Every structure is written in C-alpha cells, then in structure tokens.
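Student: I would like the atomic coordinates for the input below:
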Amino acid sequence: MSIEAINWVLTQAPDLKPHLFPVLLGMANHAHPDGTGAYASIPTLAGYARKTERAVINDVQELLGEAKPKKVKQRDGSYLVVEPEQVQLIERGDQRLVAHIPVDRRPVVYNLLMHKRRDGGVIQPTPRPQSGRSAIVPGQPTAGGTGSTFTGGAARPVGRANQCKIHPGWFAHNCGGCKVDALVGGAA
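Tutor: Reported below is the predicted structural model:
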C-alpha cells in the first residue's frame, strides 16, 4: 500500500471521469511510493470499485489512453459514434515483478503516471536505476553522509555523561542491566 500514490490520486491527479476514480484508487493501493509496480488483479479491482470485471477492463483501457469509440443510440433510432476523451494516467510496467505468480493467474503490472498533475503541470519523473535496484548503496557516501549503517539494538551513549555507574554503556535513566537486576532481586 502506498500513501504517496493514494494521495496523488486524491489530490494531485489530473481531472478524470468519476467512473475511473475507484479503479485508479485501487491501483494506487497496490503501487509502490513512486507509482510503479501496481499489479492488482481485475477481480480485485472490480471488488474495490463495486463494478463488473468487464467494466474494470474498459476503465483500465481508458486509463491507458486506449479507449475504443462507443456507439450511442439516438432518439430517431440511428447510432452516433462517440470518440472517448483520451486520458493516459497509467502505463504498462515491468512485468518481471509478477514472475513469481503462476502464468495462468498472473496480473498485468501498471505504473501510475504520478508526474502528471491536476494543474496541468508536469513534474519530471525521478530517474530509476536501470537494474531496478535502489540507487543508495549501503556504506557508500550519499548526500546525507554514508548509506545505511544502522545495526539495530538499543541506543548507547557515546560520551561518559548520563551513563549508568553500574553498567557502563547504558543511559542511566534506561539501563537494561539495572532493570534486569531489579527483576531478579539484585541491586538497582
């Protein structure tokens, strides 16, 4: 689930027809924070949108910008061909993301075009590494210092101030050793 993608649909996505909104919102629920990798199945999207699977397929085609012309019956009995408004808010994504799913049950992967905005402005999409891996490499220098060096565990004081007198290396107010001693009846 991606709060960023859902927020884009709710507040920043270009205006779209109301019937397309629940399908786009369902896709955003399954997308990564940058809008890529949304692979909800058609039955899942139909459940979210409370629509038939055929209606969801038509909505996806319209969101792709591939909507087909529709025939509308006139009052005099003739038909009028109406070209739908072409709105492209999604594109086909990297299908390798669903390679682990059996072929007969594999959904299509879509990317939300989150660089498109309601005000008509277009934000340049952030470049993604070609390999699909994160651009931050642990231990390598980045803009904020080094990459991920967190090893887990409790925070330990660096200097001598505020250290426990009995158990050096722990904060005096939150000493794990003193807590254990108190539980087993030792000195605290």
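
Student: rest of the way, CA atoms for contacts and neighbours
Tutor: Noted.

Student: and the longest helix for this protein?
Tutor: Longest helix of the chain, by residue count under DSSP state H: helix 53-63.

Student: In that one, which residues are buried?
Tutor: By neighbour count on 16 or more other Cα atoms under 10 Å, the buried set for helix 53-63 is 53, 55, 56, 57, 59, 60, 61, 62, 63.

Student: compare with the first, here's sequence two:
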Amino acid sequence: MSVEAVSWALNDAPDVPPSCLAVLIGLANHAHANGRAAYPSQERLAHYARKSTRSIRSDLATLERLGIIRRGDQRHVSHLPTDRRPVVWDLAMERRRTVPDSLDSFAEPQSGRPTEVPEPVDNRPEARFPPVPTDRKRAPKRPEADFRSGRKQTSTEPSLNHQEPSPRARSLRGGAALPTDPRAGHCSRHRGSPAHNCGPCWAERLGGAA
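Tutor: As a prediction, this is how the structure comes out:
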C-alpha cells in the first residue's frame, strides 16, 4: 500500500469519472510510492468497487483512454502462470488538478487531528497558589457506640473529675473501708462497745432500775 499513490488518487488525479474512482483508488492501493507496478487482479478490484469484473474491465479501459493510468512493466508478473497474469498498471502521478483554496490543508481540520477546545484558564491568585493547609489541634473524639455489642468505648486516659467513694459507700459495695480512729464512736467505759448501743451500759441501767 502506498499512501502517496492513494493521496494522489483522492486529491490530485484529474478528470476521473465518479464511476471509476473506486477502481483508481484500488490500483493506487497496490502501487509503489511513485505510482508504478500496480497489478491487482480484476476480481480484487471488483471486490473493492462492489462491481462485476465486466464493469472493472470497462473502468480500466476508460481510465487508460483518459491518460490517468497506463500499462507498465509487465515483467513484474512474469513469475505468475500465463493464464493468471494480471495487467501491470502505472498511475500518471505527474498529472495533477488544481485544489481549491477552500480545501487547503490549513483551512479545515485534517483527519487524525481533532480540533480541541482549550480549557479556560483561571488567572486568580488563589487558583495559582492554593492555600497551604495548617495543622489544627484536633478535638478529642467522642466515645462511639460499639454497634456489635451495644457498649460504648471507654477512654484509657484518667479522668480529672474522678472522686473516691466514701468509706460507707465502699463498705456497702463490699469493699474495704479506709482505716478510722479506733476510739471514735466507742463507749468511754466499756472498750469495744459502740457508744450509742453499749450492751454493758444497758445491763447496768436495767439492773439499777430493778
């Protein structure tokens, strides 16, 4: 395949009948860069142009009569059987038509080069220089509920509002009370007996009353 020959057939080949354009492009597809030594079979050209081989023979004759193609060096197909040798054609690439100014390569977008719309540029200072993030003191996280067990997570840090329970509260919970003065709340006469409910004192009172 020759890009130069195909480009010539599409853009520069003069006096090409519209009905013969597909056959000319098919020949250019098999030619060298200089447009020579194109010898596809008539069946191949019929496949390209979606025509019958009879119509292909007619188109080749028309292109040859108009001087758009000519017979080339037939030795290129000498290695093929005699009954299967196609005709070798050369394209008249020296002939060119004038391209209108409106179809200049710079006047319209070319294939493979899509026209891209540039993105708008933000010229604001804050857009060019984004603010630098500052380190802020993070607030302590609140205890989050443990959804699987239904319990709240407790913090491992000691609480500043912690208060020790009173001796009475600790005794009610079964804990050991803080040591107290052994004489506080005892009977002054009978050691070991409570002052408000001293057994020996009650016995003495009852005896005196009797």
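
Student: returning to that earlier point: after the longest helix of structure 1, which helix or strand is next?
Tutor: strand 70-73 (DSSP states H and E).

Student: if you go through structure 1 in chain order, where are the helices?
Tutor: 3-7, 21-29, 42-49, 53-63, 176-184.

Student: gap between the residue mapped onto residue 83 of structure 2 from structure 1 and residue 1 of structure 1?
Tutor: Taking TM-score structural alignment, residue 83 of structure 2 has residue 104 as its aligned residue in structure 1. Distance, residue 104 of structure 1 to residue 1 of structure 1, using Cα to Cα, to the nearest Å: 24 Å.

Student: now for the buried residues of helix 53-63 of structure 1, which pair is the farthest apart?
Tutor: 53 and 63 (15.1 Å; Cα to Cα).

Student: Now do the longest helix of structure 1 against helix 21-29, angle only.
Tutor: Interaxial angle of helix 53-63 of structure 1 relative to helix 21-29 (axes from the mean of the first three to the mean of the last three Cα atoms, to 10 degrees): 80 degrees.

Student: Check the mean deviation of helix 53-63 of structure 1 from structure 2.
Tutor: Its aligned residues in structure 2 lie a mean 0.3 Å from helix 53-63 of structure 1 after superposition (mean Cα distance after the TM-score superposition for structure 1).

Student: Quick check: which helices or strands does that helix pack against?
Tutor: helix 21-29, helix 42-49 (3 or more Cα pairs under 8 Å, 6 or more residues apart in numbering; DSSP states H and E).

Student: switch the cut-off to 10 Å
Tutor: helix 21-29, helix 42-49, strand 90-92 (3 or more Cα pairs under 10 Å, 6 or more residues apart in numbering; DSSP states H and E).

Student: Residue range in structure 2 corresponding to the last one, please.
Tutor: Just to be clear, that refers to strand 90-92 of structure 1. With TM-score structural alignment as the criterion, strand 90-92 of structure 1 aligns to 69-71.
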